[in-house]
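Visitor: have a look at this fold, sequence not included:
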């Protein structure tokens, strides 16, 4: 029996608990992770992948990432992914350069997910990967792709860009494993957010690295890099990659792998991109753009301009002119939500024209763009490549058109040819070109807001040309500014501080400044020669006077005086100094100080211009103390208050007694003034009552036979009380049409009243007022 039980116990399979299952799964997962790491190192050490390897499934990538790629419909690798992924998966620094639309985004997002997965990264480990983008739209696009391919990973990801509430971002910063951000907002969180920690950072990615590392983001990136750990993996991707030793040293790269795609290609742009340029005069640019949009109304077009003010002006005016194609506009001054709305709307549309600045030139993936039109010349070839890269993405086809001024075309075409950019010249069809300048002029005339936008567009365009480094291409002195302003619908060219115009030619600031300096020097020499001739000639000014002020007063270049000074001329004087006059100013350094007045030199009344008179007055005001003066009978200016010294004041008597006398004297004067004020107030009230009574009588419309009956004595009793304090019936005027009515209307109790019968047929308003005043006196 015991043996049977024992044999049964030995044959029973072991019980596997849930804990054992979890432990087994972890061990298997760890083995897979280690295997992925070893395969990645082996792959990187073996050099570039064989050209036969094309699928993502052939790479050492986890099942979670492969599921995300399959769900997002990514199966085959592009060339940049084929060359860079083996090094990036092996945790090596990579510099990747490839044409636009070649799949650089997946080339750095897949390594981020794989490296954090191999480290079994959780929210408790903090920030593991950082992706920095130069623009908000590109950051949003990267974040969208990350969410698609990383949906099966247990990693948290966040988008940190400007234009959103900072407090909401601060609350989630400490829980993010992957951050996609712009440089400015990232630095703000580094400075302000207490829970933000980058000490465990594993991967740093710079998308459009050449743009981030240039002067525009130099200070911001330096501050960000100082807060990041030096032991990290760094991935740099761009269409035009930087190889500057200084930039690479700033990023602490360790033996980076340079992956250049399309370097051996004949051309720097996609083979399916057809590129054209057109030589257009500056005043005809908007006409040509309007004509292009009218003839391509069924296409999807991106139009690049050099400034946001130009984008706004063209958008507002073309919307009114109706080119026949839906218009959208995007620039850096728009609010974030508005830019997101425009970005999504243009992505989902099939035919529209997007007017934008270079904010949309890098990295943005707009599907099925037919044309890229560059109205303003790009600053360099790299900017040109980024702009045209919005079309012909991956294996699609596209077209581009570049407007060049006659002064820009030769040098710019030479630079493009040096970069192996195939571009052909085309000419517009004469019957297709429309004139829109008249409409723009009409819009500016009707709306002051449109006119202001046109002025700002003019100034910003001229400034953009002026600030460009390549002066062989961009020459602001050769721009026809007047014609350009007219093409925008403006009545005249706005003044630009850094560009001066003389006649029909445009002069730079330096040339114009030297010209003005020569003119001033010539005028100064001419003026000095005139002064010398005047001093040597026998004039009414004494030849012994050599002061600067006298020389100024002796000039003979004008014969008009201000009206104020003409009144001071004594025309009746027939002495030797006929036509002269003298001004006196108190405490002026040019005058005599013994009589506390200032005597200016005799000035011929016909020899002062308005400018000389103004300069003389300014000098007098500058050198004169701000003292109020009075003039005595002799015309001498003296201060209002002439103070005595203390000793002479005390000799006049006791100080307290003089103070009492002064107060008593002024108190009497104040009492007298109060009495006069009261009397004047009483008279003013009486006159007011009289005017009111006369007005009431006129309103009753009494005829000429009617008489003024009774003015009650209560009205003229001299009472100081106001009108409102008296009873209403005591202020009334009793009227009677005849003597009989007057007799019957008299009360039984006789009052002391004066009754005056007057024929009102020939009385005017003034006569009535005189009558009322007589009654007032008799009352």
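Guide: Looks like it arrived, so ask away. Quick caveat: nothing in here was measured; it's all calculated off a predicted structure.

Visitor: make it CA atoms for all contacts and neighbour counts henceforth
Guide: Will do.

Visitor: so the most centrally placed residue in the chain, which state does it fall into?
Guide: Note on the chain: the residue nearest the mean C-alpha position is residue 333, at 9.3 Å, using C-alpha atoms, centre = their mean. Using DSSP: H, G, I helix; E, B strand; the rest coil, the structure places residue 333 in coil.

Visitor: leaving out the residues flanking it, which one is nearest to it?
Guide: residue 308 (7.2 Å; C-alpha to C-alpha, 6 or more residues apart in numbering).

Visitor: does that neighbour touch residue 332 like I think?
Guide: Yes - using C-alpha atoms under 8 Å, residue 308 is in contact with residue 332, at 7.0 Å.

Visitor: any shared contact partners between those two?
Guide: residue 357 (C-alpha atoms under 8 Å, 6 or more residues apart in numbering).

Visitor: if you count what's nearby, which of the two comes out ahead?
Guide: residue 308 (24 against 16; other C-alpha atoms under 10 Å).

Visitor: how far away is that one from residue 403?
Guide: Distance of residue 308 to residue 403, computed by C-alpha to C-alpha, to the nearest Å: 18 Å.

Visitor: what about the helices in the stretch 1-150 of the chain?
Guide: 2-11, 18-45, 63-71, 79-89, 104-118, 136-149 (DSSP state H, counting those that start in this stretch).

Visitor: below is an additional structure, to be compared with the one above:
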């Protein structure tokens, strides 16, 4: 009885568990109510210094503490309280001031207060202009949100689209780039954004720029109108059109450094130096050699320049680890390079503006801008890679003499303090001859140099601010020589108004006698001495690179008159190639009337090779005529002919006369008749084949019976029986008695057959079985076995 009573007393345990769950649930509900009440009473103008003073959940506070975030920065102390209250925000602060936490903490808190779960779908969308910045934001989100139950995802290009589709529907927070997010909104059926609560744009001025304008507009069309929107950047946009596109509702403009004397951090030392374009690479190499223990970022204007400078400096071996990063690399390579540069203590990375915004590389000592930035905002973002979080950093801007006045004026308008410095001559190294030797020996490096030169010249030509970028005043010839190239490759833009007039003028007018007389008056240039670099300029190597090179440097009379380069270049500007006149009087008159007469001498016409005369109007076609393979392709394909009994040639397939065809009946009737005839022919052929097979089978059967009868009658050759062998018998005597090669010819081996019938295989097997070797006694000793073997050989 005692044991039974004890068992009854232990039963109320499940009730205790239920009480604990209800208490925990009640505690969570009370915490939510307290948070809502605290945020409603929060004074946004109050000065808050620590995260512990903010009305945030215990899970977020625990994540911030574990990630060593304790003190609020200026932008965080002003933006976070407003964001917690659900206000739309335009946040502007200097680079490295902690803008990422200013929007990540409100994202976590707002979803937590709304008790957001996986079943509610997407709650917050964070858009970044570059993949590297999106990855960095996602890593910070993982650190501070590690104790929350939200599901977060990273959606960027360069990854498997199918894997992302499978997980998109379960995500609460997404960090993405505009292009990939728009792709999912258009193509992923299970992805819904109807419940979206928050939209965040990091580096908003770049996202709202022309590069992403179409994608962002399309994304916003998919999103609900009722949402909280936050924009953050170091150089914030204030355009009313941009704000209207995003459907912002009474946004709060938060700018903590607007009244500051400088738009860049106070711990950043900014300098610029005046160096002509041909001396830039020499100055850069000398600078790197003088700072081998530093961590350096070198910004260039294009990915092709990054590749050339990286490859050439890698061959020169300055004594510091070199890396390069640009937008044309694969995603895995970009992640590997950024992680290696972040972990290194001293290295130099050559990069484009893909790393100019938002990326946090620890302990960067120098930011070198080898190419002038397109505007002051780009300059601010570039130098922001150093002097982050009140650390010390230094930046140097390389300016051509033609860029100095305009760029300094733009920086002064943006409150950027910058000082001029000079280069010590003993620190500068001349690498021009080394680059020339490298380009002469390595055609691939030479090709990279040509593409880098072309991309730089085009970037100058396409820049909007012509007060800074004066492409006609820059020494491009000297720049090409400093890169080791034997000459400046031709590029596709016009220099000056005179060239435009020549391009648009009728060619007939340009061919007038006045122009010829003026050309005769011009003195002829004196012939220069040819060097090995001139020969390299003209040579054609046996690889594909020289083909590209010859395209870029090809000089003919049309290019000299137009100022144009090769029209086959893949990324050149749109242009119309001019056709040279073929010397026909009628065509030339038409051209003069239409105002499109060709410039230059008349082209050659070569008849008789192909069906149409060949017009040789360029050097390329002249070289083509020297190739037998090219000429054979011009002749066209022959037609296959058949000959009838009388020897007349006819085409293999000839169309029948339509009237004769209709006289025999309709197409359906002729088709049915043809099918009947063919079926009868096939039946006859089938009977013939069966009869032939029966006859062959009967002949084989008769042969087999004849062979078996001959064997039974004993007509086959008798095999001699083995005799008894004496004890003193020499087994080698048999071998000695065999005929030698010169005495008797060896029998010819039977030729092997690739294919044999089943009957032949059976016959051979039967022959082998029918041969009988008779012995007097069963072999017992070794001598008996040898004698038996000798008999078999005989």
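Guide: Thanks, I have the structure now. The model shown is predicted, which means the values in this text are computed figures rather than measured ones.

Visitor: counterpart of residue 156 of the first structure in the second structure?
Guide: Under the alignment (TM-score structural alignment), residue 156 of the first structure maps onto residue 151 of the second structure.

Visitor: number of residues surrounding its match?
Guide: Other residues close to residue 151 of the second structure by other C-alpha under 10 Å number 17.

Visitor: could you do residue 379 of the second structure as well?
Guide: 18.

Visitor: list the residues that contact it.
Guide: So residue 379 of the second structure contacts residue 373 (C-alpha under 8 Å, 6+ apart).

Visitor: which helix or strand contains it?
Guide: Using DSSP states H and E, residue 379 of the second structure falls within helix 376-383.

Visitor: what range does that helix cover in the first structure?
Guide: Against the first structure, helix 376-383 of the second structure falls on residues 381-388 (TM-score structural alignment).

Visitor: and for stretch 690-699 of the second structure?
Guide: Going by TM-score structural alignment: stretch 690-699 of the second structure matches no residues.

Visitor: repeat for stretch 767-784 of the second structure
Guide: Against the first structure, stretch 767-784 of the second structure falls on no residues (TM-score structural alignment).

Visitor: kindly report the same for stretch 534-543 of the second structure.
Guide: Under TM-score structural alignment, there's no match for stretch 534-543 of the second structure.

Visitor: helix or strand right after the helix or strand in which residue 530 of the first structure is found?
Guide: Applying DSSP H and E as the criterion places residue 530 of the first structure in helix 509-536. Toward the C-terminal end, the helix or strand that comes next after helix 509-536 of the first structure (DSSP H and E) is helix 548-553.

Visitor: next SSE downstream of that next one?
Guide: From helix 548-553 of the first structure, the next helix or strand downstream (DSSP H and E) is helix 563-566.

Visitor: equivalent range in the second structure for that following helix?
Guide: Going by TM-score structural alignment: helix 563-566 of the first structure matches no residues.

Visitor: and if you look at stretch 208-222 of the first structure?
Guide: Going by TM-score structural alignment, stretch 208-222 of the first structure sits over residues 203-217 in the second structure.

Visitor: got the contact list for that stretch?
Guide: Taking C-alpha under 8 Å, 6+ apart as the rule, stretch 203-217 of the second structure contacts 128-129, 178-179, 182, 201, 231-237, 242, 245, 357-358.

Visitor: make sure residue 232 of the second structure is indeed in a strand.
Guide: Yes - applying three-state DSSP, one finds residue 232 of the second structure inside a strand.

Visitor: report the separation between the nearest residue to it once chain neighbours are set aside and residue 129 of the second structure.
Guide: Nearest residue to residue 232 of the second structure, sequence neighbours excluded (C-alpha to C-alpha, 6+ apart): residue 91, at 4.5 Å. Look at residue 91 of the second structure and residue 129 of the second structure: by C-alpha to C-alpha, they are 16 Å apart.

Visitor: give me the more crowded residue out of those two.
Guide: Ranked by neighbour count (other C-alpha under 10 Å), residue 91 of the second structure and residue 129 place residue 91 first, with 29 against 24.

Visitor: would you confirm that that one contacts residue 255?
Guide: Yes - counting by C-alpha under 8 Å, residue 91 of the second structure touches residue 255, with 6.0 Å between them.

Visitor: intersection of neighbour lists for the two?
Guide: The contact lists of residue 91 of the second structure and residue 255 share residue 75, where a contact means C-alpha under 8 Å, 6+ apart.

Visitor: rewinding a little: which among the contacts of stretch 203-217 of the second structure end up buried?
Guide: For these, a burial check counting by 16 or more other C-alpha atoms under 10 Å picks out 128-129, 178-179, 182, 201, 231-237, 242, 357-358.

Visitor: going along the chain, name the helices of the stretch 551-700 of the first structure.
Guide: 563-566, 610-623, 646-650, 655-700.

Visitor: among those helices, which is nearest residue 172 of the first structure?
Guide: Proximity to residue 172 of the first structure (C-alpha to C-alpha) singles out helix 610-623 among the helices of the stretch 551-700 of the first structure, at 64.6 Å.

Visitor: in the closest one, what's buried?
Guide: 612, 613, 616, 620.

Visitor: apart from its chain neighbours, what residue comes closest to the last one?
Guide: Setting aside the residues directly before and after it, residue 620 of the first structure is nearest to residue 588 in space (C-alpha to C-alpha, 6+ apart), at 7.0 Å.
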